[in-house]
Every structure is written in C-alpha cells, then in structure tokens.
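Visitor: My questions are about this predicted structure, shown below with the sequence.
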Amino acid sequence: MSFLTSLSGLKAAQSDLAVVSNNIANGSSTGFKKSRAQFGDLFAASPTQNTAKIAGQGVQLQGIKQQFTQGTLESTDRTLDLAVAGEGFFIVKSPNTTGSISYTRNGAFSVNNNREVVDSTGNIVQLLPVDANGDLSSNNPADMTNLVLPQTDPSDPNAVLANVSVANNGNIIATYSNGNQQALGSLAMASFVAVEGLRPIGDAHWQATGASGLAELAQAGTGQLGTVRSGSLETANIDMTEELVSLIAAQRNFQANAQAIETANKMTQTIVNLQV
C-alpha cells in the first residue's frame, strides 16, 4: 500500500514539474498565461470501517488551472502592437475556409500582402461597426468584419493612407494624405463568465468551451473590459523567482516520494527474509 501511495506522489510531482517547466519555458512568450497544478488526496473506506485507523491512499491531479492575471506592458512604439490593460481578449479569425474564431492576449499584429491586419499565426483581427460618435453600433458576432487597411481615401482616390491610430477604446482611425480621417471600426473584444474554462490552443490563443460560456462582445473600456494600449505588448505573467521556488519544491517532493518507495521496498525485503 505504501508503495502505491508513494507512486501516486511521484506522478503528482512529475505533473507539477511539467506545469512549472512549461511556465518557465514561456517566460518570454507574449500574452502567455501561467498555469498551476491542483491536487487532492485519495481516501477510501467502507461504511463499517473506523476511519481513524485507515491511512490515505495517496494523491491525484485534480486539474491544471490557468491564471489570467495581468502581465507587464512593455512599450514597442509600433502602432499595431496592442495590449489589453485589464480583462478581455482580442478576437481573431482563421483565414482558411473554416473561419474558426479564437481569442488572444498576444497583440503583436502586422499587415499581410492583402492589407489585412493579422496576428503572428496569420489569423485576421476582427472589427465591430461604430456609429458617427465612435460608439459601438452592434455587438453581434455576425456583424464582425476583418480589419483591412484601405489603400486610398474612399472619397478621394488620389489620397493615400498616411497613418493608422488605435484609441484606448479600440477604435481604428485611418488618416489620409489629404487630411481626411475615417473610422474603420472598433476592435472586437471578448470577455467570459468563467475565463478559466477557456481551452488553450497554443501561441497565447484560446477557444471558447461549454465550461467558459459564450463570448460576450463589447467595446474596450466598457463593462469589465480593459482598455487597449497601442505601441505596447503584454509580457507573460510569469514571476521567474516564484517559478524557480516551485521548481525546487516539485523536485524535493519527487525525491521524497522516491525515497519513500525505496524505504518501503527495503522493509518488504526484510519481512520476506524474516519469514524465510
């Protein structure tokens, strides 16, 4: 019994080590959110047994929980480098035929050869329409459109795009060489009732699940959504000192359980030799 108990401890320590190692490995990943392994004890007894005389049966992994705390915002001076100061996610859409939607905190956006604003994996940033006052006119997912930078002023084909700015509320403003300005829309931002239920798919992207609930779309800076900071990127929410301490703790836990298995093995051998 003690062998199986310590073996469960070894597996738990290995899982903990894997989670901490993944956190450390992604210390430089933009928009990455750290995780923590959560464990629970194993105990079994029949209704007639006196539980005061029964030892536990080890430990089990209950789950790996993501922690969506705010990372540090670092200045980059690139207009299309965007960060969320507070809660919320940028919404991006796959360029392939499936058009799958995902959510990200990695705002390192750029322009492709089709003048679409895309993230590091090629997904296209999504916009929601705004009215003449710059307020969101619809938060219906069906009204989302791809963020495409115009080449010329729609009212003056001779005036080329001179500059693009992003306001704190996510509004995208295009300025042309003739001085005219055009509101392209507002960045589609999403929040979730149970953000820990999001399914990670890599590259600081997540997908909605039944556990997270449906995405609630709104304009940045409204409700529980944070504001958008242009010219900044959010670093991973990793405290390297804290992770190294957790790494040492997981290593010691592993060593202690390994020692317990070795001790149990020696005791079993001693008992067998006495019986012989």
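Guide: Arrived safely.
Visitor: switch to C-alpha atoms for all contacts and neighbour counts from now on
Guide: Noted.
Visitor: Pull out the buried positions in the host helix or strand of residue 253.
Guide: In this structure, residue 253 sits in helix 240-275 according to DSSP states H and E. By 16 or more other C-alpha atoms under 10 Å, the buried positions in helix 240-275 come out as 243, 246-247, 250-251, 253-254, 256-258, 260-261, 264.
Visitor: same thing with stretch 209-229?
Guide: For stretch 209-229, a neighbour-count test (16+ other C-alpha under 10 Å) marks 212, 215, 217, 218, 219, 220, 221, 225, 226, 227, 228, 229 as buried.
Visitor: what distance separates it from the middle of the whole chain?
Guide: Mean C-alpha position of stretch 209-229 versus that of the full chain (C-alpha atoms, centre = their mean, to the nearest Å) differs by 14 Å.
Visitor: all strands for the stretch 1-150 of the chain, in order.
Guide: 35-42, 58-66, 73-75, 81-85, 89-93, 101-104, 107-108, 110-111, 117-118, 124-128, 145-146 (DSSP state E, counting those that start in this stretch).
Visitor: elements contacting the last one?
Guide: In terms of contacts (3 or more C-alpha pairs under 8 Å, 6 or more residues apart in numbering; DSSP states H and E), strand 145-146 is packed against strand 124-128.
Visitor: Please determine how far residue 249 is located from residue 116.
Guide: Distance, residue 249 to residue 116, using C-alpha to C-alpha, to the nearest Å: 47 Å.
Visitor: Included below, for side-by-side comparison, is a second structure:
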Amino acid sequence: MSFYTSLSGLKGAQTDLSVISNNVANVGTVGFKKSRTEFGDLISSAPLQASGSIAGQGTRLKGIDQQFTQGAAESTDRTLDLMISGQGFFVTRGGVTGGQTAFTRNGSFNVNADRYVVNSTGGYLQVLPVDEVGKVTATGIDSSRPLQLPLTTGQPKSTTKLDLSVTLPSSAGLPASNPKFDVDNPYVFDRLDPDTYNQSTATTVYDAQGNALPATIYFTRTSLPDAVTGESSWDARLFVGNQEVDSNRLDGTSGPLELRFDSNGVMIVPDGEVSFGNVDTPLELDIKFGATTRQANAPFTRTSLSQDGFSAGKLDNVSVGSDGLVIATFSNGSTQPLGKLLLANFANPGGLRQLGDARWSVSGESGEAIVGEANSDGFGAIQSGSLERANVDITEELVALISAQRNFSANAKAIETANNMNQTIVNLRT
C-alpha cells in the first residue's frame, strides 16, 4: 500500500510543479492571474476502527485555484492601454453583432481596419451607450455595443453668434464728403471701393454643413459729433461671401446696423445682440458688440472677435476617464462621448473557466456576470496609459518550485525505501 501512497505524493508534486512552472512562464503575460494547487489527505477506515490506528493513504488534488489579486501597474502612455485598479473585468465579444463573450484583465487594446477597438485575440471591447453629455442611456450586458472610433470627423456646427469689440477713430471723416462724390457722381456704398467706407474687419463663419464662409464687417461713418449732444454714428454692414446680410432693426426695417456713440465715445446703440439674416444668405446669426467697443482718438483696432461655429474636424485624440467614459476630441475643438466601458464581476471569480490569453468565460461555479460602470458599485477605476502585469512573484514561485521538487524527491525516496523493504521480505529464507 505504501507504493500507492507515495505514488499519490509523486503525482501531487508533479501537478504542483506544473502549476508553478505555468506561473513562472507567464510572468510577462499582461493580466495573467497565477494559480495555486490545493491538496487533501486520503483517509479510509472502518466504522469500528479506532481513530488512533488509522494510517493515511496518500494525497489527492482538490483543485487548482486562480488567485485574482491585483497585479502591479506598468506605465505605457498609450491611451488604449487600460488597467482596472480594483475589482472587475473588461467585457469583449467575438464579433460586432455577437459571438463568444469573454472577460479579461488584459487591457492592451488596438484599433482594427474598421476602427473598432479590439484585443490581441480579435475580441471587440464592449461599452454602454451614452448621450451627448456622457450619461449612460442603457444598462446591462445586452445593451452593450462594440467601441468604434469615428473615422475622420465630428459634427459641424453653424455660426449663430459673433462677438466683436472694436475701437473706431473719432477723427474719421464722412466718406460722403469725399471730393470724389458730387451731384453727378453721388455717394453709394461699394465694398469693392475703399473710398465708400472707413474701416473693415474679416473673419470666418460656418454654415450648417460646416462649410467655411468669409465674413466681413464694413464700418462707415454716417455723422460727425452733434453740436449739442456730442453724439455721432456709424453704419456696420455685414457681408457673408458676396452677399450682404441685413440687420433686423428695432423699428422693423432692415439694412446696415447703426452704431451710436456719446460725447465720451461710449457706445449707446445698440445695447445688446442684433440679429442678422435674410432669405438669400446661408445662415442667420446674432452679432454682439462688446462693452469695450468705443470711439476714441486712436487708430482703428479690433479688440476681440469670436464666433461659435466650426467645421467637421478630423479625429485628434481619444481619452478614457477613470469612470470609463471614452471621449473623442476633434481638430476643430469639438468633443464627442463614444461610450462608457462595461465592467463585469462575479460572486466567485475563482470559478471562471480559463480560455487562455488572460481571458475567462462564465461557468456554473462562477455565477452569472454582475455588470456595471467603473468607479461605482464595487467596481475599480480605469487607468488609461497603464497595463496590469501578472500577479506572479517570481521569488515566491522559485521557492515554491524548490519545495515541490523536494516533495517529489522525498516521495520517490519513499517508493525506493518501500521497494527495498519488500525485496528484503522476498529474500527471507527459512
């Protein structure tokens, strides 16, 4: 019987060596979780046999348990290198519309030819849908979808507001008093004739399709300071491309916008935003002359000019927040939430079925997946630009390897000793 007792010890030590060797071999595998062998002793006894006279019959393998402890972080500075700091698994699927669902701690992801984010085995990283402000709109693993990066562009936005501040020279004359204009050749505004206006400033605005359009504002002095009030006025004309855009005046008429200044050069009209637009122009917008717009004894100066439109832009950057929200940034300065990483956890992670490449699938022992968002409900935070190394302590494994080797040698020695004893008995002579 001692042969089989020692044989069970040999098999146990051999299994222990295999598990330890596998741990050591995967010390460089991202997201790998080490395993540990669990053994139990074998006892066989009759009901009336005294407990003090029972000899064990060897050992048996109770199981190989996976150890889901946190691995060390390795900084990579790649946005799509992701690490879960805490509990949880990334969720991947074998295809765009379905396929095998797998769970992994390996956060090394790349972009395939169709702009989907995938891992090294081709699994599609799953995210939850979000609205325009990044709020999750549907939950559950059935609501998830593969993360796809926009091909080239975001959404364009037409210009609706234009903020402008200028300094107009108080010494400017009336273009109408130019000797060039007389009874036979009266004054008429012509944007192609610099003698018909005093100053101009230009910018770029955008229509609903994101097309860039040149916009120019021409300033024409229409009255000199009044002898009593000291007030003076200017006309501001807006052209988008070659088309003049009329202002909608308070009196219901349309045409150039009147700018009126008091004796100190402070603008008193208009006192807020003015709407510009007509049927023939590709957009309507509001122009607001800022508080720093004034008339002074100084050259014409454009103090500030801004507008809120932009064209469609190319993908410039992708970021992943600690809460798993994936945001795309475009060259035009706009941003777009793409989804929120779906994380999963299990009542018994050690019961997961290993698939290789640091991937697991659900089993009866693990229980169903519990899904949620990063940084909430017991799930860990996402670290972008980092990877989780294997949780293998190489020093600890080498010591365990020596111990397993000694166990194997000791059991082999026990078999040799039992064999010698049997041989001695066989050789006895009467």
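Guide: Looks like it arrived, so ask away. The structure presented is a predicted model; accordingly, all values stated were derived computationally and were not measured.
Visitor: re the thing from before, could you dump the strands of the stretch 1-150 of structure 1 to TSV with mean neighbour count and distance to residue 199 of structure 1?
Guide: Formatted as TSV, these follow (neighbours: other C-alpha atoms under 10 Å; distance: least, C-alpha to C-alpha, whole Å):
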stretch	mean neighbour count	distance to residue 199 of structure 1
strand 35-42	15	12
strand 58-66	16	10
strand 73-75	15	24
strand 81-85	25	20
strand 89-93	25	13
strand 101-104	21	10
strand 107-108	24	19
strand 110-111	17	25
strand 117-118	23	21
strand 124-128	25	19
strand 145-146	18	23
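Visitor: Among those, which comes closest to residue 190 of structure 1?
Guide: strand 89-93 (5.2 Å; C-alpha to C-alpha).
Visitor: Tell me the spacing between residue 120 of structure 2 and residue 106 of structure 2.
Guide: Noted for residue 120 of structure 2: a distance of 9 Å to residue 106 of structure 2, by C-alpha to C-alpha.
Visitor: er, residue 56 of structure 2 I mean
Guide: 43 Å.
Visitor: between the two, who's got more neighbours?
Guide: More crowded of residue 56 of structure 2 and residue 106, by other C-alpha atoms under 10 Å: residue 106, with 25 against 13.
Visitor: From residue 268 of structure 2, how far off is that one?
Guide: 65 Å.
Visitor: What about the residue lying closest to residue 116 of structure 2 once chain neighbours are set aside, how many residues nearby?
Guide: For residue 116 of structure 2, ignoring the flanking residues on the chain, the nearest one in space by C-alpha to C-alpha, 6 or more residues apart in numbering is residue 148 at 4.2 Å. Other residues near residue 148 of structure 2 number 20, with proximity taken as other C-alpha under 10 Å.
Visitor: Hmm, residue 112 and residue 148 of structure 2 touching each other?
Guide: No: with contact defined as C-alpha atoms under 8 Å, residue 148 of structure 2 does not reach residue 112; the gap is 9.4 Å.
Visitor: Am I right that residue 159 of structure 1 is in contact with residue 152?
Guide: Yes: between residue 159 of structure 1 and residue 152 a contact is recorded at 5.5 Å, counting by C-alpha under 8 Å.
Visitor: Any chance you could list residues touching both of these two?
Guide: Residues touching both residue 159 of structure 1 and residue 152 (C-alpha atoms under 8 Å, 6 or more residues apart in numbering): residue 176.
Visitor: That's all I had, so thanks and see you.
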